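**Q** Sequence below, structure please.
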Amino acid sequence: MRKITLSIASLFLFVLVCLAADLTGTYKGSVSFQDRKLDLTYKLKADGEKLTGSIISEYGELPLSDGKIAGTDFSYKIDVGNGPMESKGKFMGDSIVITSNFGGMEVKNTFKRVAE
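**A** Below you'll find the predicted structure:
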């Protein structure tokens, strides 16, 4: 019975490590605010516990800074002109869920992985 438990725990750990490594990629989705929809593309690159990349919209490209990865959770900052905006994310395999604080309002959106 102990071997089975250890095997299952090892498999679970292996899956978590593989999921974290798979964060690298392109994700697309949109955010809505003030009766407006904005299409966003996230281009992410995972390197161990470090996350780099950018967010692309019709207004241009913003680089991520201070990106960190911990398992399937990640965080980063972007400079939106009046200081850095912090965001947190959760990697879900074929998508990411981003939670940002924008103007005192918490916004949560899902972005789907797309082929590059």
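**Q** use CA for all of it now, contacts and neighbours both
**A** Fine.
**Q** Pull up the distance across stretch 97-111, start to finish.
**A** Distance across stretch 97-111, first residue to last, is 6 Å (C-alpha to C-alpha, to the nearest Å).
**Q** Following up with a second sequence; could you model it the same way so I can compare the two?
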Amino acid sequence: MRAAAILVVAGLGACTGTEERRAPVATAVRPAPPPAAPAYTGPVLGPDGSCTGPAPTGAAAIEPGIGECDLVRLKGKPPTDVLVGEGRAGREVQVLYNEPGAKELYFFVNNRLDRVVK
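**A** Below you'll find the model as predicted:
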């Protein structure tokens, strides 16, 4: 019986020690801010289809990555219609050309040709 009492007292003594146990502190994690829209350079098309500056002469063919004004220069005529807006990725422009027998729609994101629908 005495041995059992010693075990109980020893067990209770462990509970009254000086070591403090605390629950882990929760830390708030802020979500990362959305990435900034990439900047675009060079002249761009206005809603009327005209360039805001001199058209660059770097692009030799209509291919992904060319600028809006490069397209107009390479086509050799103003577009039928231009839609300018802002989207998640930044500046978004749709350029329409009515060609004989077909329509061509060019999609630009931040002054770079993204895709073509013919």
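**Q** what's the TM-score for these two chains?
**A** Once the chains are laid over each other, their TM-score by TM-score structural alignment, normalised by the length of the first structure reads 0.40; 73 aligned residues with a C-alpha RMSD of 3.7 Å.
**Q** who does the longest strand belonging to the second structure touch, helix- and strand-wise?
**A** Criterion DSSP state E: the longest strand present in the second structure is strand 90-99. Secondary-structure packing of strand 90-99 of the second structure (3 or more C-alpha pairs under 8 Å, 6 or more residues apart in numbering; DSSP states H and E): strand 81-87, strand 102-109.
**Q** Can you say which of these is packed in most?
**A** Comparing these by mean neighbour count (mean count of other C-alpha atoms under 10 Å), strand 102-109 comes out on top with a mean of 18.
**Q** I'd like the next helix or strand past that strand.
**A** Where DSSP states H and E defines the elements, the next helix or strand beyond strand 102-109 of the second structure is strand 112-117.
**Q** What angle do strand 102-109 and that next one make with each other?
**A** 150 degrees (axes from the mean of the first three to the mean of the last three C-alpha atoms, to 10 degrees).
**Q** tilt between strand 112-117 of the second structure and strand 90-99?
**A** Using the same axes, to 10 degrees: strand 112-117 of the second structure against strand 90-99 is 40 degrees.
**Q** for strand 112-117 of the second structure, which positions count as buried?
**A** Using 16 or more other C-alpha atoms under 10 Å as the burial criterion, the residues of strand 112-117 of the second structure that qualify are R112, L113, D114.
**Q** Touching, the second one and L105? I think so.
**A** Read that as L113 of the second structure. No - assessed by C-alpha atoms under 8 Å, L113 of the second structure is found out of contact with L105, at 10.8 Å.
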